[in-house]
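K.L.:
one predicted model, sequence on top.
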Amino acid sequence: MELLVDYENITALQVEGDKGDEYQPEKLKPGLSFQRRDRARRNVSPLIIYILLGLCILLSSLALVMALIQRAQTSEIKRSDADFQMELSQWKSNVTGTCENAASSLSELQAEISWLRANAFFLHAFDQWRLFNHRLYFFSSNLETWDEALKFCAAMNSKFVVINSNKEQDYIRGNTNVNNWIGLHDTASEGTWRWVDGTDYETNVKFWADDQPNGHKDYDEDCAVVSKDGLWHDWPCSSKHPVICEKPAQ
């Protein structure tokens, strides 16, 4: 019986405990919930504001940097484009000038070729020793005074040409078409003509053109040339002409 009583007591206590554990929430006051929300807002809002403000500053800085970079790139592109246009213009100018120079050079070359073709025989006779009748003749293309021509021939162990026959005269005429110095002069005495090798002038052949030698009232004409028609003319010794040198064949 005692055990049963105890059980009943225990049961009664348990029931009472269960009843005592029931929670009856009391009603909140009307402004309490809003006060809690305001407190939470006051705790959270500054942090969010700072974060948002920082983000705004960061984004603004990035936007500014990007704008500056884009502006710099735009300026660089403009400068590069201007430089390119300038270089292109300079290149076009150079190409145009080169083409014009090339065309001019081509025209000059064609003119020289035409002249060379027209004077092939004449050039063939110049600047080389040629054999005729056991003697060598050098037809120079250099323009020199009579004294310079004399030294030129001497440097090649030769002398001015001395014309001694009709055949030699014909040979000289057939190998030149300009005035050439020959070894005839009257520098020692006016009117007294002499050959440089001592050949007697009076008894030797003569091929003066009409009215030659005639001298000149304003300057001396003391040296002789053979013209392209083979006839002789007196000229001032200071004038410049090619020379014909002569020496024995070895």
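P.N.:
Looks like it came in fine.

K.L.:
please make it C-alpha for all contacts and neighbour counts, starting now.
P.N.:
Noted.

K.L.:
element containing the residue most central in space within the chain, please.
P.N.:
Centroid-nearest residue in the chain: residue 94, 8.1 Å away (criterion: Cα atoms, centre = their mean). Assessed by DSSP states H and E, residue 94 sits inside helix 32-118.

K.L.:
put this next to the first one:
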Amino acid sequence: MAGGLHVENMELQGLRETPGAPDPGDGHQPEHPKPGNGVWPAMSFRGKFFLLIICTFIGLSILLSIVSLGTAVGLMTRLLSEMKTSDAGFRMELAQVKSDVIQLLNETKASDSSVMVAISNLKGNVTRLISERNTSDTDLKMDLARYFENVAQLLNETKTSVDNMWRLAVEFGIMVQGCCGTGIVLHPEPCPLIPPHISDPILLVDQWIRFNQTSYYFSSTRGTWNESQDLCASMNSNLVVINSLGELEFLARNQIFDSWIGLNDRRKEGIWRWVDGTDYESNVKFWGIGQPEGSGWVEEDCAVLSERGTWHDWPCRSIHHLICERPFTMMSQSMTPGD
């Protein structure tokens, strides 16, 4: 538009400078062109042309904008559609993953339950086996205890028979030459630790015998360790406490049978004590080879002076002869059981 106006102004200026044109200042009025002389129609055409160009440009711009907007709307619509499709697919995949997780958790729970059941069954089997083993061990221990009691009883009965044979042999004077001198050979063991008897034992039974400043009672009575200690106590004495080799030799020479002595570890296994409180650890000891041994099943908590002059541990409920001891006095020499 600006360009069209500029052209028109130049044309007007050219007309005004046309030779022979009257000067407005000289009093003549300019002649106005009449319509149809070709000047104004030309100017109107140019203006309309430029206006048409401008309108066309504006229209094209608007059309282009509409096309661009439509394209953008289409693209946006397609993008939204794709996003919805993608979101739906994502939701489906998420739902599938959630379903898989739930299924996995259920399978894990089922597996854990199976494992717990298996562990429970295994625990029950182990408990049952332990119970059966304990029952079997208990039965075995009871059977062994009964067996050892029977063996101890059999030994005691055998010992009784041997004791009776010994008495008969002594009473009837049946003597056999043994490895250590005159005597009765009862078993093929080595010779006793103590020399052969130097006195007649049968004459010393059931009476008090003095040795140094102590009186000893060799009883023909047999009993358990407790019964033997009670018998000694009834005569104001105790089972014998051996304090020296000389005392041991005297006892071994004058006893006939295995006899209880005043030594036991009934209070605590392996802790031996003398009935009169004499210190065991500092005192002399005359245990036989491998003694004291115990048996593991039958408690052997009381000591016996054997015929060989050595000590052996025996069950306190077994039956043996006994030797009592008390300080020597003239009054005590006449005291016997029942006095």
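P.N.:
Done, it's in. Just so it is clear, the model here is predicted, and its values are computed rather than measured.

K.L.:
where do the helices sit along the stretch 1-150 of structure 2?
P.N.:
Remark: helices assigned in the stretch 1-150 of structure 2 by DSSP state H, counting those that start in this stretch are 2-16, 39-171.

K.L.:
circling back: and the contacts of the helix or strand just after the helix holding residue 94 of structure 1?
P.N.:
Where DSSP H and E defines the elements, the next helix or strand beyond helix 32-118 of structure 1 is helix 120-124. When contacts are defined by Cα atoms under 8 Å, 6 or more residues apart in numbering, helix 120-124 of structure 1 is touched by residues 116, 175-177.

K.L.:
burial count for residue 288 of structure 2?
P.N.:
Other residues near residue 288 of structure 2 come to 17 when the count uses other Cα atoms under 10 Å.

K.L.:
that one maps to what in structure 1?
P.N.:
Mapped onto structure 1 by TM-score structural alignment, residue 288 of structure 2 lines up with residue 209.

K.L.:
check residue 271 of structure 2 too.
P.N.:
By TM-score structural alignment, residue 271 of structure 2 lines up with residue 192.

K.L.:
that older thread, the helices of the stretch 1-150 of structure 2: which one's closest to residue 321 of structure 2?
P.N.:
Nearest to residue 321 of structure 2, of all these, is helix 39-171, at 10.0 Å by Cα to Cα.

K.L.:
related to what we said a few turns ago, including mean neighbour count and distance to residue 305 of structure 2, could the helices of the stretch 1-150 of structure 2 go into TSV?
P.N.:
As requested, those are exported to TSV (neighbours: other Cα atoms under 10 Å; distance: least, Cα to Cα, whole Å):
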stretch	mean neighbour count	distance to residue 305 of structure 2
helix 2-16	12	154
helix 39-171	13	14
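
K.L.:
one step back: what does the residue nearest to the centre of structure 1 align to in structure 2?
P.N.:
So residue 94 of structure 1 corresponds to nothing, using TM-score structural alignment.

K.L.:
look up how far residue 51 of structure 2 lies from residue 45 of structure 2.
P.N.:
10 Å (Cα to Cα, to the nearest Å).

K.L.:
mind putting the helices of the stretch 1-150 of structure 2 into JSON lines with distance to residue 241 of structure 2?
P.N.:
Converted to JSON lines, these look like this (distance: least, Cα to Cα, whole Å):
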{"stretch": "helix 2-16", "distance to residue 241 of structure 2": "153"}
{"stretch": "helix 39-171", "distance to residue 241 of structure 2": "24"}
